[in-house]
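K.L.:
Show me how the following folds:
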Amino acid sequence: MEIQIIAFGIAKDILGNSQFTLELPSEATVSDLKVKLTEQFPEFAKLASLSVAVNTSYAKDDQPLQPEDEVAIIPPVSGG
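P.N.:
Predicted structure coming up:
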């Protein structure tokens, strides 16, 4: 299945683009997505923590993904 990825902040820099599509097996979860991203982009593993939103709602690692889902990769934010 094809998933639309939107990346923000340092995640965008690591993934090389702010938007792209990624092919995942059917029955994939958010956790499977993270593994796939780490396989394709080894620097992705360096993100100590990040949030994932599926179709504008924050998602846990065990959430199943559906074809045509839009997934946002949101790295930790700091500032003052």
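K.L.:
Could you use CA atoms for every contact and neighbour count after this?
P.N.:
Noted.
K.L.:
The longest helix along the chain packs against which elements?
P.N.:
Ranked by number of residues, the top helix in the chain under DSSP state H is helix 30-40. Judged by 3 or more C-alpha pairs under 8 Å, 6 or more residues apart in numbering; DSSP states H and E, helix 30-40 is in contact with no other helix or strand.
K.L.:
Could you also give me the structure for this second sequence? I'd like to compare it with the first:
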Amino acid sequence: MNIKILYFAALRDAVGRAEESFVLPSGVATVGDLRAFLADRGDKWDALAEGRNVRAARNQRMAGPTDPVGPGDEIAFFPPVTGG
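P.N.:
Purely as a prediction, here's the structure:
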């Protein structure tokens, strides 16, 4: 199953890329599973580790860790944003 992953702001800087196309391995069925899988890449990917303040969106709508990931989805990860 192919998906597109986007990284924004400081998270983009940390992982060194703005986006990637990705084939999900079996067992990765939710946004939380995906985040954990990416964080397990280690090194710079620790920016996505559990406990880090990271938000997610699925197909341009805010998503929680239990939201499913399906074929063709666009998943975005970004730090919280404040206005002022």
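K.L.:
TM-score for the pair, please.
P.N.:
Overlay of the two chains. TM-score (TM-score structural alignment, normalised by the length of the first structure): 0.82; 80 aligned residues with a C-alpha RMSD of 2.1 Å.
K.L.:
contacting residues around the longest helix of the first structure?
P.N.:
Taking contacts as C-alpha atoms under 8 Å, 6 or more residues apart in numbering, the residues outside helix 30-40 of the first structure that touch it are 24, 44-45, 52, 59-65.
K.L.:
mind putting those in JSON lines, secondary structure and neighbour count included?
P.N.:
Shown next, in JSON lines, are the contacts of helix 30-40 of the first structure (DSSP: H, G, I helix; E, B strand; the rest coil; neighbours: other C-alpha atoms under 10 Å):
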{"residue": "Leu24", "secondary structure": "coil", "neighbour count": "17"}
{"residue": "Phe44", "secondary structure": "helix", "neighbour count": "19"}
{"residue": "Ala45", "secondary structure": "helix", "neighbour count": "14"}
{"residue": "Val52", "secondary structure": "strand", "neighbour count": "22"}
{"residue": "Ala59", "secondary structure": "coil", "neighbour count": "18"}
{"residue": "Lys60", "secondary structure": "coil", "neighbour count": "14"}
{"residue": "Asp61", "secondary structure": "coil", "neighbour count": "13"}
{"residue": "Asp62", "secondary structure": "coil", "neighbour count": "11"}
{"residue": "Gln63", "secondary structure": "coil", "neighbour count": "15"}
{"residue": "Pro64", "secondary structure": "strand", "neighbour count": "16"}
{"residue": "Leu65", "secondary structure": "coil", "neighbour count": "24"}
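K.L.:
quick revisit: now the longest helix of the first structure, how far from the chain's geometric center?
P.N.:
8 Å (C-alpha atoms, centre = their mean, to the nearest Å).
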